[in-house]
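Can you look at this prediction? I've put the sequence above it.
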Amino acid sequence: MSLCEHALSLFRSAVGTVRPAPMLKRALKLQGERCPQLLVNSRAFPLKRGLYLVGFGKAVLGMAAAAEEILGDHLVRGIINVPLGIQESLQRAGMQEMLLKPHSRIQVIEGAKNNLPDPEALRGASAIQELAEGLTADDLLLVLISGGGSALLPAPIPPILLEEKEKLTKMLASQGAAIQELNTVRKILSLLKGGGLARLAYPAQVVSLILSDVIGDPLDIIASGPTAASSHSVQDCLQILAKYNLLHSLPSSVEAVLSSNPTKPAAAEDYSHVCNIIIGSNTLALAEAKHQAESLGYATLLLSAAVCGDVGRVAVLYCQLICLLCLHLAGLGEGPRGSEVRGNLLQLAAELDIPGLNMAEFLQALQGLEPQKPVCILAGGETTVQLQGTGKGGRNQELALRVGLGLHRARGVEASGLGMCDVVFLSGGTDGQDGPTEAAGAFCSPELVAEALQEGLDAETFLSNNDSYTFFSRFQRGRHLLVTGLTGTNVMDIQLILIRATDRS
């Protein structure tokens, strides 16, 4: 198999291990006939009266199908909000296991076109709100949450209109706000986010099963934390709006809510009726990819499951790392060029401040790798793109193209080591959709930019217009696009670097 084939296989393995149905079946069990109990990761919850289910997110349809199969007739009723068109897409892809059976007790509402709140998502959120408000102390509410859940649970505090909240979210995103910042603002302006759903369901027992799509898996941030005590206040929201110079362009309704609602983070004891459990994450996906890479004969290192920051700076980090690995495989890692690259990496890591990444320790581990053995570096997380153009793309495709451009430039540097190695870099979204495109991401090599120029495609021009999808679509008829179709899951993005010494025999 080629490096590209290995990269694709590893990406698919990583995504496969965080598919919702297998994980849900591992986490959720039902036991007992006369006195039934719900077992969640071995913790027992007695079913005293009614068992209800709600959910929202890109992976929730598959989770709900698996849950209903387990719960059977014990489930009284359910409502899930899922992305527009997902049922048809999964049907077309032959993914029957992700679909609800005929005569299901779970109502499906599709909305949030292009991952943005819309009237249909609002209708679903209102139905979920109504169900939660009608529960009693003897009821149990099973909540299924995954990435994309925030856009599928819009319930703005009156008098804020959905269009006003959506416009504010778009303005923040266009300014490069991180997902954590977007969700902080969303939940402060919402009835259901920031623990609102759990408060409405009280005094019922609430059990949430969560697929995390946020760095560090913070319960109050994933899908804007509908069942978790909020760690943020109105003051945090105001600081974010000020950071992106939006305080003076707010709708009057938003100003009214922010000025009249000086809430502070709720105490943890207010949520004693809630149990939040993470059943899948980026870390789990990377662990499976590492296992598979080692079985293919790669010396494998995990960089971080929390890579974040500006896509351009992250691309530079990956380029420098690839150069150092090539120097290592060429036996030049301890020379002057290797020392220079290591210094660059330490400085970049300090600037990016990636949670949990100790670059000095990582470089030490890299030096201990066997010479000549192929290397796999794995990472995950979510970068941010500051939009400057009007092109079409996503953060993974933009990252891959920026890495390709950086490697192209590095090839011209003396003793770069790139000419002595075969290299593939892949970046993909685990949900199968990178931005408003049908691609999950893309992959590149040091030769990509030069080969594209021969086809009349200038990578720099496309990047200046944030038009990475158009570039990859035209280049070699889209052969470098990563197209998986919808995967039914979402645990952020995965990056793979595969490197082996060039066979010169």
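Arrived safely, thanks for sending. Residues are numbered from 1 along each chain as shown.

CA only for contacts and neighbour counts going forward, please
Fine.

wait, what's in contact with Asp493?
Applying CA atoms under 8 Å, 6 or more residues apart in numbering, we find Asp493 in contact with Asn282, Gly380, Gly381, Glu382, Asn396, Ser427, Gly428, Gly429, Thr430.

Which stretches in the stretch 351-500 of the chain count as helices?
Assigned by DSSP state H, counting those that start in this stretch, the helices in the stretch 351-500 of the chain fall at 359-367, 395-410, 448-454, 459-464, 468-474.

Between which two of the contacts of Asp493 is the distance greatest?
Farthest pair in the contacts of Asp493 (CA to CA) is Asn282 and Asn396. Separation: 15.3 Å.

coming back round to it: please name whichever of the helices of the stretch 351-500 of the chain is nearest to Ala201.
Nearest to Ala201, of these and by CA to CA, is helix 395-410 at 36.8 Å.

How about residues contacting the helix or strand where Leu61 lies?
Assigned by DSSP states H and E, Leu61 belongs to helix 60-71. By CA under 8 Å, 6+ apart, the residues outside helix 60-71 that reach it are 20-21, 24-25, 28-30, 55, 75, 80-82, 97-101, 106, 144-146, 488.

In addition, the following structure is provided for comparison:
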Amino acid sequence: MRLSQFVLSRAMMDQARHLREIFQAALGSVQTSNLIQTSVKLKTSEESGKQTLTIVDRSFELKKPVYIIGFGKAVFAMASELLNVLGDKVERGILTIPAGTHEVSKMALGTKKEQLFAEKFEVFEGAYHNLPDEYAMKGAKKIYDLVESLDYDDVLIVLISGGGSALLPLPKEGVTLDEKILLTRELFNRGAGIFEVNCVRKKLSIFKGGGLARIAYPAKVYSLILSDVVGDSLDIIASGPTAPHVASQCMNVLSVLNKYELLDGLSRNLKTVVSHEETQETTASTLRVFRNVKNFVIGNNSLACTAAAQKAQKLGYYADVVTTRIDGKVPDVAEFYLEIVKYFKYKSRPIIAINQYQDLLDSMVMVAFEKMKYSRVGDPLCLIFGGEPTIVVGGKKGKGGRNMHLALELAMILEGDDSEGIYFLSCGTDGIDGPTDMAGAIAPVGLTPEEKEQAKPFLENCDTYNYFKEKKPDYLIRTGHTGTNVMDIHILIITGKAI
């Protein structure tokens, strides 16, 4: 008995190391310094002296120094690398970044670079727990003043990453910041997805839904974007400050608020704002504004997932990216992964999840399943998934995040032989899972019935952080703020399967 426990412990240690290495490879692929270096170039013509700014596959002549604004979890690192590229072509910049990250970010610059950075950029911290606050709004007001002052020949580079919605709060007339904070918090707590939340945010904000682009007009606006939403929808990432509102991308805001039973509790002024008719933007003035805007997605979840699969292959797994569109409720996502486990372990069992959780799947899933049929007998599998599930906060509302919750949820429903040879990691690429200092966790697969009974209250009270801290601390994944954010990565390793 002791020997078998030792063997299982060693196996778990090996697989846990692999899970961590695969996740680190995903993070490395979307580090902002690398993304900026490969996406942005500045060249000076030896003959004419003209300077050309190239972003991805587009080139623009620079006649004047550029202005830079940024909002999100990754924009400090983005701005730092952009300063390396542009040097004295940077006139002035303003950034709003997550609370508690400024000092750590400055330390990475070095003394000489820190001084230069401070000369060019004003930095504001805010959005505690990823919710808008007065500190973020102070930075947003500064950004408004800068952007509004720009003229025709000016160039504005906008840096956007995950967390940008909360870090650029400037409510419309008739909406208070407190109202916006309360409504955003309640939407998240009741399980609203990011598409739903950001559709509501767009109705409440001056900047969102293309508002920033309108304020900046007639300046030229070039946005460098790290996508943290499923499908990389430009009008949903950070609530689309430099993208035209697309009505078909958003549910009717009143329907969203009704769905989560929030409409009746709104103030009179707030009801007036959210009831304003939503239309597709096709007017001549709107088209003119957005002709001056170029949006570039330079990093996304797909890039991170691909790097994870490549690392897994180097470690000896038959690996594939199944989908980057995971966006259901956490318990449903856990059931979906359970059915995938059953399919690859036994083959004879139907994948009922394909019908039951169709919203979690796209054609990529079936393609991956077909490819996996031809893997060699005995090859361990490593399936990579990306996206951003949601969680309904209930019970006593403890401390946790969707990734830790998903890891524990899956461990709870894996029974008997289903759990043998199964290893799973769920982590946020920003390094922060909910209001905690963890990126996520490895699923504690193989829990005894007694251990599952002990774990139930933690799940019911959304207190998974304290569960792992007390019961399974070695399963926690801590990276600190990563300086990037491209949604979550889920890694499923299956070492025992039938072909």
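Done, it's in. Quantities reported herein were computed from a predicted structural model and do not represent experimental measurements.

so who does the aligned partner of Val18 of structure 1 in structure 2 touch?
By TM-score structural alignment, Val18 of structure 1 lines up with Val30 in structure 2. The neighbourhood of Val30 of structure 2, defined by CA under 8 Å, 6+ apart, consists of Gly299, Asn300, Leu303, Ala304, Thr484, Val486.

can we see that at 7 Å?
By CA atoms under 7 Å, 6 or more residues apart in numbering, Val30 of structure 2 lies in contact with Gly299, Ala304, Thr484.

Now, those that are in strands?
Gly299 (DSSP state E).

who wins for neighbours among the contacts of Val30 of structure 2?
Thr484 (30 neighbours; other CA atoms under 10 Å).

I'd assumed Ile97 was in contact with that one.
No. With contact defined as CA atoms under 7 Å, Thr484 of structure 2 does not count as touching Ile97 (11.6 Å).

list the residues that contact both of the two?
Counting by CA under 7 Å, 6+ apart, the contacts common to Thr484 of structure 2 and Ile97 are Lys73.

picking up where we left off before, of Asn282 and Asn396 of structure 1, who's got more company?
Shown here are Asn282 of structure 1 and Asn396; by other CA under 10 Å, Asn396 has more neighbours (32 against 29).

dump the residue contacts of the more buried one.
By CA under 7 Å, 6+ apart, the residues touching Asn396 of structure 1 are Ser427, Gly428, Gly429, Asp434, Gly441, Ala442.

Next, work out how far apart Leu172 of structure 1 and Leu162 of structure 1 are.
Distance, Leu172 of structure 1 to Leu162 of structure 1, using CA to CA, to the nearest Å: 16 Å.

With neighbour numbers in mind, choose between the two.
Each of Leu172 of structure 1 and Leu162 has its neighbours counted (other CA under 10 Å); Leu172 has more, 22 against 17.

That one corresponds to which position in structure 2?
Under TM-score structural alignment, Leu172 of structure 1 pairs with Leu187 in structure 2.

Which elements pack onto the helix or strand its match falls within?
In this structure, Leu187 of structure 2 is located in helix 177-189 according to DSSP H and E. Judged by 3 or more CA pairs under 7 Å, 6 or more residues apart in numbering; DSSP states H and E, helix 177-189 of structure 2 is in contact with no other helix or strand.

residues of that helix that come out buried?
Of the residues in helix 177-189 of structure 2, Leu177, Lys180, Ile181, Leu183, Thr184, Arg185, Glu186, Leu187, Phe188, Asn189 count as buried by neighbour count, 16 or more other CA atoms under 10 Å.

Count the neighbours of the spatially closest residue to the first one that is not a sequence neighbour for me.
Leaving aside its chain neighbours, Leu177 of structure 2 sits nearest to Pro171 (6.4 Å; criterion: CA to CA, 6 or more residues apart in numbering). Neighbour count for Pro171 of structure 2, taken as other CA under 10 Å: 21.
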